[in-house]
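**Student:** Turn this into a model:
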Amino acid sequence: MHPARKQRLILVVLLVVLSTVAVGFVTYAMRANMDFFYAPSAFAAGEVPFEKRIRAGGCVVPGSVVRDGESLDVRFALTDGEAELEVVFNKILPDLFAEGEAAVVTGKLQQGGYVRADQVLAKHDESYTPPEVAETMVGKADCHGDPKI
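**Tutor:** Model (predicted):
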């Protein structure tokens, strides 16, 4: 093999190896910042890891919102039509948060079987349901009890 060709081949192989290592490091670093979405039925089945940052969503169960009179603590339940998930949140809820409406929470599953949320997202208009929630509700009633097609 000609020395110039051999040098180019070594350079190309080195670039491929370095690129692969760089992509591996970036992917590994991003793993810590990924939030995986789980439906309430996944919590009931025990598929969700404890103390790992996750996202959960569903419809807020009517009558489940309980506010603490002395602090900002709020407890409510989310459902996907199969199971319910209790959520504890200690900040101000979004203005559009309401019972019977879709919501997505970000937080950690606690040993007591509830999610301690650090963020609550509520839908932004009457006809919108977050895509993650819509996927978990396929074939079930929507947040207002209307059957899905």
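
**Student:** from here on, contacts and neighbour counts on C-alpha atoms
**Tutor:** Will do.

**Student:** and the most centrally placed residue in the chain, helix, strand or coil?
**Tutor:** The centroid of the chain falls nearest to residue 55 when counting by CA atoms, centre = their mean (1.9 Å). Classification of residue 55 by DSSP: H, G, I helix; E, B strand; the rest coil places it in strand.

**Student:** Pull the contacting residues for it.
**Tutor:** Residue 55 makes contact with 35, 36, 37, 38, 104, 105, 106, 107 under the criterion CA atoms under 8 Å, 6 or more residues apart in numbering.

**Student:** just the buried members of these?
**Tutor:** 37, 38, 104, 105, 106, 107 (16 or more other CA atoms under 10 Å).

**Student:** can you put those in CSV and add distance to residue 12 and secondary structure?
**Tutor:** Formatted as CSV, the buried ones among the contacts of residue 55 follow (distance: CA to CA, whole Å; DSSP: H, G, I helix; E, B strand; the rest coil):
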residue, distance to residue 12, secondary structure
37, 40, strand
38, 42, strand
104, 46, strand
105, 46, strand
106, 43, strand
107, 44, strand
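
**Student:** From these, pick the one nearest residue 49.
**Tutor:** residue 38 (10.4 Å; CA to CA).

**Student:** The closest one and residue 57 touch, don't they?
**Tutor:** Yes: assessed by CA atoms under 8 Å, residue 38 is found in contact with residue 57 at 7.1 Å.

**Student:** Please give the structure of this sequence too, so both can be compared:
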Amino acid sequence: MAVAKPKQQRLVLALAAVAVLAAAGVIASFALQDTAAYFKAPADIAASPPAPGQTIRLGGLVKTGTVTRPGDGLELHFIVTDMKADTNVTYRGLVPDLFREGQGVIATGSFDAQGVFRAQELLAKHDEKYMPPEVAKALEKQGHPVNAS
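**Tutor:** Next comes the predicted model:
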């Protein structure tokens, strides 16, 4: 049996390392597909609704006059708008102190089989000048300029 030369050994080792890294990348991408939350504005959802159960991040403004707290006060119903389309949202849990009508919000959750967006997490802006960049871009894309600095 012939002994491989050092140059051939390095080549085999390098190819094996590339194959292992490629396999790890493929496995990681499949694993992250189920946990990745894609940002969408209400107009994006109206144009192409996500599948029920698919986790997304919905962003826009809390539409004025739409916040209600039926029942025990822990459940919250409101509408997220990007001035082109609206999405009804239901959330159960503690609401961020800065959550209010007319302000930017990002809700992480999914649509149920009936088409209701069930938020599991709410993020609200943290001061008067801040709006999440994703929300600002979505609003500007829809023709509503935002004065965020």
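
**Student:** Structure 1: which residue goes with residue 63 of structure 2?
**Tutor:** Using TM-score structural alignment, the equivalent of residue 63 of structure 2 in structure 1 is residue 61.

**Student:** Next, count neighbours for that match.
**Tutor:** Residue 61 of structure 1 has 22 neighbours, counted by other CA atoms under 10 Å.

**Student:** try the one 5 residues further on
**Tutor:** Number of residues near residue 66 of structure 1 (other CA under 10 Å) recorded here: 12.

**Student:** cool, and residue 94 of structure 1?
**Tutor:** Look at residue 94 of structure 1: counted by other CA under 10 Å, it has 13 neighbours.

**Student:** do the same with residue 138 of structure 2
**Tutor:** Residue 138 of structure 2 has 23 nearby residues by other CA under 10 Å.

**Student:** Spit out the contact partners of it.
**Tutor:** 41, 59, 60, 82.

**Student:** After the helix or strand where the third one lies, which helix or strand is next?
**Tutor:** In other words, residue 60 of structure 2. Secondary structure assignment for residue 60 of structure 2, by DSSP states H and E: strand 56-62. Using DSSP H and E, the helix or strand that follows strand 56-62 of structure 2 in sequence is strand 75-81.

**Student:** quick revisit: check the contact between the match of residue 63 of structure 2 and residue 76; I expect there is one.
**Tutor:** Yes: using CA under 8 Å as the test, residue 61 of structure 1 is close enough to residue 76 to be in contact (7.3 Å).

**Student:** Can you tell me the closest non-neighbouring residue to the aligned residue in structure 1 for residue 78 of structure 2?
**Tutor:** Residue pairing (TM-score structural alignment): residue 78 of structure 2 is matched to residue 76 of structure 1. Excluding its sequence neighbours, the residue lying closest to residue 76 of structure 1 (CA to CA, 6 or more residues apart in numbering) is residue 65, at 4.3 Å.

**Student:** residues touching that neighbour, list them.
**Tutor:** With contact taken as CA under 8 Å, 6+ apart, residue 65 of structure 1 is in contact with 74, 75, 76, 77, 99.

**Student:** run the last query once more with 10 Å
**Tutor:** Applying CA atoms under 10 Å, 6 or more residues apart in numbering to residue 65 of structure 1 gives the contacts 74, 75, 76, 77, 78, 86, 87, 88, 98, 99.

**Student:** ok, now how distant is the closest residue to the fifth one other than its chain neighbours from residue 41 of structure 1?
**Tutor:** Sequence neighbours aside, residue 60 is the residue nearest to residue 78 of structure 1 in space, at 4.6 Å (criterion: CA to CA, 6+ apart). For residue 60 of structure 1, the distance to residue 41 of structure 1 under the criterion CA to CA, to the nearest Å works out to 14 Å.

**Student:** For residue 96 of structure 1, which non-adjacent residue is closest in space?
**Tutor:** Spatial nearest neighbour of residue 96 of structure 1, excluding adjacent residues (CA to CA, 6+ apart): residue 122 at 5.8 Å.

**Student:** so the one you found touches residue 101, yeah?
**Tutor:** Yes: contact criterion CA atoms under 10 Å: residue 122 of structure 1 and residue 101 qualify, at 7.8 Å.
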